[in-house]
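Q: structure, please.
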Amino acid sequence: MSYRIEGIDFLILSIIAVFAGAFINRVIPLLKRNNIPDAVTGGLLFSLVITLVSSHWGLTVEFDMRLRDILLLVFFTTVGLTAKFRLLLAGGKALAILLAISMMFLFLQNATGVLVATSFGGNPAYGLFIGSISLAGGHGTAIAWGAEAAKAGLEHAEALGITFATFGLIMGGIIGGPIAGRLIKVNGLKPEGELDTIKTVAEVKEQYHPTKLEDILKTVLIIAICIQVGDLVNRFLFSTGMLLPGFLTAMLMAICITNGAELVKFKISERAVSVANNLSLQIFLVMSLISMQFAALSEGVLSAVIVMCIQVTLITLFTMWVVFRVMGRNYDAAVMASGFAGLGLGATPVAIGNMNAITSRFGPSPKAFLVVPLVGAFFIDIANALILKFFLALPMMEGGF
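A: Model (predicted):
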């Protein structure tokens, strides 16, 4: 017997799951300390409950995924709308260097994943899901590429991606602080002064100004245009034999629009974009987790732990021997190293959490808080997409996905 959960019912269930996840994270300090998203906690819990109930009663539960697919496009569009070239220039040389280092690491992370997947006798394409798709990319990227992989016949790719994205969040929050702490103590580092912030008075006022209905409607319109134009571009590219994921073309259109808007002095509300980003990510993520097959996620836990140890070792060595040294071997570089560990295994909030822990103990590092969030907010997603397309184009990937 089968039971289908339709759109509005699925939405209600998903929002309840987010609140449940928030409650669990509050009462279990370990989850909160490691920045586990409320949607992940609630989504995994509800997925487990649905799996147990359906197994006990012999039910096959199906979900209406149309809203989730739209939210996927909205999320990546909002990522593109924050990718302003002026911020790249404001970060200066340090931002360019860290971005270059990040691209080098993404390549190594994927190469490691492909080698491990091959050694386990699996499809090399699975290596990308134990690489930057899940770790540097996070849950949203894992689910997005998982949908593309499923179309190509890679079974359980989405569940594999979610597994490693979750492990990555935990490990990224665990190793960042110890790495930076050791670098600071061994090298006798101290804060080296202040760095002027790039925020203007107008931008500070905007941060605390109430969001107007006009700004919200304008943002919704821009997001819809980006998605629609991205779809048209994707159809054109498909007709020429080139296929890109829909979320990627929507993000690229958003990048073009937000930077074009800056040239003509057309203001896009950053707060409205931020709200749309958080809302779409939370609901999209919890919908994906609730609807997945929990049994597929729980399979191969031992293998996942082994692979995770390999990836953690890689980023630890890379952070200490490359990031710290190339960024200047000073206090700011040590703080950036803690943030980089969070970015490479988890997400921007994990990186910021790591840096907060270090600076609250050893002293401020404005430079690190300028550069690392800029790389993590959008540049690393763009770089990740480019490197993933490179790997998928390799002959060993059997045509990719």
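Q: contacts and neighbour counts: CA atoms only from here.
A: OK.
Q: quick one, strands of the chain?
A: Remark: strands assigned in the chain by DSSP state E are 2-5, 60-63.
Q: I'd like to know which of the ones you listed is closest to G168.
A: G168 lies closest, by C-alpha to C-alpha, to one member of these: strand 60-63, at 27.4 Å.
Q: tell me which of the strands of the chain sits nearest to G80.
A: strand 60-63 (28.6 Å).
Q: touching stretch 54-72 from outside, list them.
A: 1-7, 10, 53, 140, 144, 247, 280-281, 283-284, 287-288, 291 (C-alpha atoms under 8 Å, 6 or more residues apart in numbering).
Q: please generate a structure for the following sequence too, so the two can be compared:
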Amino acid sequence: MQITFDLLQTTAIGSAVVFLGIWLRRRVLLLERYCLPGPVVAGLLASLLFLLLRTAFGVQITWNLQMKDLFMNLFFTCVGFGASARLLRMGGARVLAGIAVSICGLVVLQNIVGIAIAVPMGMHPLNGMMCSSVATAGGVGTAAAFGPVFEGYGAPDSGVIGVAAGTFGMIFASLIGGPVARGIIRKQKLRPTDAALSEEERRQVSLSNSRLVGSWCLIFLIGGLGSYLSFALQKIPMIEMPYFIGCIFSGVIFRNLMEAAHLPFDLPEIESISDVSLDIFLALALMSIDLTRLLDSALVMVVILAAQIILIVLWAHFCHRFLFGGDYNGAVMVAGLIGTGLGAGSNAVANERAVMQQFGPSQVAWIVFPAWSVIVVDIFNPLFVSLTAPLLARWG
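A: Okay, the predicted model is just below:
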């Protein structure tokens, strides 16, 4: 039996998943206690339901996921718009350098671990890399972009392996990011240094309909112009850049140009757009996952991905102590690092938001980490992979 959902129907089901995530966070204390994002948990439950329908009753579902890509690009446009040079300096050179080292070091370590496991187990070294930073730090989009490239180098089924590995990473990025940060906060008795907004301050930043309309139009405009940056970046030889990179860069450019020209913009409304885009994107992405891709995965891929999880947990603890300052802000950034390192920038934001909802605000982690980490990983990771892939192809 075949069921096809059109654009509006697919987005409606995704919106229902978001409502389910909100309800679960309120009713299931375990989710809040362990800092698990509602849309992620609800999206996984939905994907399990659709898996049951597929395997037990032969129901095949076709989704129209164009809105998923739209909300993803809008979200990353908002992330880029958050990269104000003035605000990034708030973190200080040490924090910016620590985030950059944590991301670049993780990308290198992930590939060393993946290739070291893949080759002795008979997997092509490029597929070992695919199960490493390409699909984890890069996400499903980067994996899909590099799949044909790796297959052209002689790595069999690289695209399918990459999508499966990226799916696996997205799932566990949010399932372990919050709990690891929570464990650090509890064990070290860390407390936030930033004050939460009072009720009076919350009322002062209440949203305005006219400002919200203007902000939506601004983000659409910036994202649309960013698409041309994406097309230009894709022309760079030997480098694969996902589409949303242009949206990030466009957001960064416009934010800093507008600040330099003293042009007005409305941050509360833009943050609202970011939250809406993130929640609907996560719901659509996770509910539409074909879990049979994971069920059919080879043992070697599962072993590599399990090793990646162990690696990033150990690396996160190291980074918290030596690169992030060892304080509460650093613990929140640990949640973001695991989100970025296993999933994507969206997972990083979801993880940090879940941690701060339980323990309190962290301006440095919330403002600096998502924007800066996404910029670093989406520049360094494609460059590293593009430059090392030809060498590994000769080895394979």
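Q: returning to that earlier point: which among the contacts of stretch 54-72 of structure 1 end up buried?
A: F10, G140, A144, F247, S280, L281, I283, F284, M287, S288, S291 (16 or more other C-alpha atoms under 10 Å).
Q: what does L337 of structure 2 align to in structure 1?
A: Under the alignment by TM-score structural alignment, L337 of structure 2 pairs with G344 in structure 1.
Q: how close does that match get to G246 of structure 1?
A: 24 Å (C-alpha to C-alpha, to the nearest Å).
Q: between these two, point out the one with more neighbours.
A: G344 (32 against 21; other C-alpha atoms under 10 Å).
Q: any idea how far I133 of structure 1 is from that one?
A: Taken as C-alpha to C-alpha, the span from G344 of structure 1 to I133 of structure 1 is 11 Å.
Q: could you do E62 of structure 1 as well?
A: 26 Å.
Q: these two - which one has more neighbours?
A: Taking neighbours as other C-alpha under 10 Å, E62 of structure 1 and I133 compare with I133 leading, 31 against 13.
Q: pretty sure that one contacts W145?
A: Yes - counting by C-alpha atoms under 8 Å, I133 of structure 1 does reach W145; the two are 7.3 Å apart.
Q: could you say what helices and strands the longest helix anywhere in structure 1 packs with?
A: Using DSSP state H, we find that the single longest helix of structure 1 is helix 85-119. Judged by 3 or more C-alpha pairs under 8 Å, 6 or more residues apart in numbering; DSSP states H and E, the packing partners of helix 85-119 of structure 1 are helix 126-129, helix 301-318, helix 366-374, helix 380-392.
Q: go again using 6 Å as the cut-off
A: helix 126-129 (3 or more C-alpha pairs under 6 Å, 6 or more residues apart in numbering; DSSP states H and E).
Q: about what we covered before: and the strands of structure 1 as a markdown table, adding distance to V322 of structure 1?
A: Output for the strands of structure 1, formatted as a markdown table (distance: least, C-alpha to C-alpha, whole Å):
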| stretch | distance to V322 of structure 1 |
| --- | --- |
| strand 2-5 | 49 |
| strand 60-63 | 45 |
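Q: burial measure for P39 of structure 2, as a count.
A: 30.
Q: that one touches L284, doesn't it?
A: No - contact criterion C-alpha atoms under 6 Å: P39 of structure 2 and L284 do not qualify, at 9.1 Å.
Q: residue in structure 1 matching G214 of structure 2?
A: Using TM-score structural alignment, G214 of structure 2 pairs with K218 in structure 1.
Q: quick check: that match vs A272 of structure 1, distance?
A: 9 Å.
Q: again with G173 of structure 1
A: From G173 of structure 1 to A272 of structure 1 the distance is 28 Å (C-alpha to C-alpha).
Q: who's more crowded, those two?
A: Legend: neighbour count by other C-alpha under 10 Å for G173 of structure 1 and A272, higher for G173 (28 against 21).
Q: for the more buried one, which non-adjacent residue is closest in space?
A: N34 (5.2 Å; C-alpha to C-alpha, 6 or more residues apart in numbering).
Q: and for that neighbour, the neighbour number?
A: N34 of structure 1 has 20 nearby residues by other C-alpha under 10 Å.
Q: ok, it touching M171?
A: No - using C-alpha under 6 Å, N34 of structure 1 makes no contact with M171, being 8.2 Å away.
Q: return the residues in contact with the aligned partner of V371 of structure 1 in structure 2.
A: Under the alignment (TM-score structural alignment), V371 of structure 1 pairs with V364 of structure 2. Residues in contact with V364 of structure 2 (C-alpha atoms under 6 Å, 6 or more residues apart in numbering) are G91.
Q: and V364 of structure 2, how close does it get to F172 of structure 2?
A: Counting by C-alpha to C-alpha - V364 of structure 2 and F172 of structure 2 are separated by 24 Å.
Q: buried residues, stretch 93-107 of structure 2. List them.
A: For stretch 93-107 of structure 2, by 16+ other C-alpha under 10 Å, it's V95, L96, G98, I99, A100, V101, S102, I103, C104, L106, V107.
Q: for N187 of structure 1, give its distance to Y331 of structure 1.
A: 9 Å.
Q: if you could redo that for V53 of structure 1, that was the one I meant.
A: V53 of structure 1 is 53 Å from Y331 of structure 1, by C-alpha to C-alpha.
Q: could you do L289 of structure 1 as well?
A: Counting by C-alpha to C-alpha, the gap from L289 of structure 1 to Y331 of structure 1 is 39 Å.
Q: how about M320 of structure 1?
A: Distance from M320 of structure 1 to Y331 of structure 1, by C-alpha to C-alpha: 13 Å.
Q: higher neighbour count, the two?
A: Per other C-alpha under 10 Å, whichever of M320 of structure 1 and Y331 has more neighbours is Y331, with 26 against 21.
Q: can you find the partner of F380 of structure 2 in structure 1?
A: Checking TM-score structural alignment: F380 of structure 2 goes with I387.
Q: the strands of structure 1: which one's closest to V335 of structure 1?
A: strand 60-63 (43.6 Å).
Q: average offset between that closest one and structure 2?
A: Its matched residues in structure 2 lie on average 2.0 Å from strand 60-63 of structure 1 after superposition (mean C-alpha distance after the TM-score superposition for structure 1).
Q: quick check: G14 of structure 2 touching L286?
A: No - the criterion here is C-alpha under 6 Å, and G14 of structure 2 misses it with L286 at 9.3 Å.
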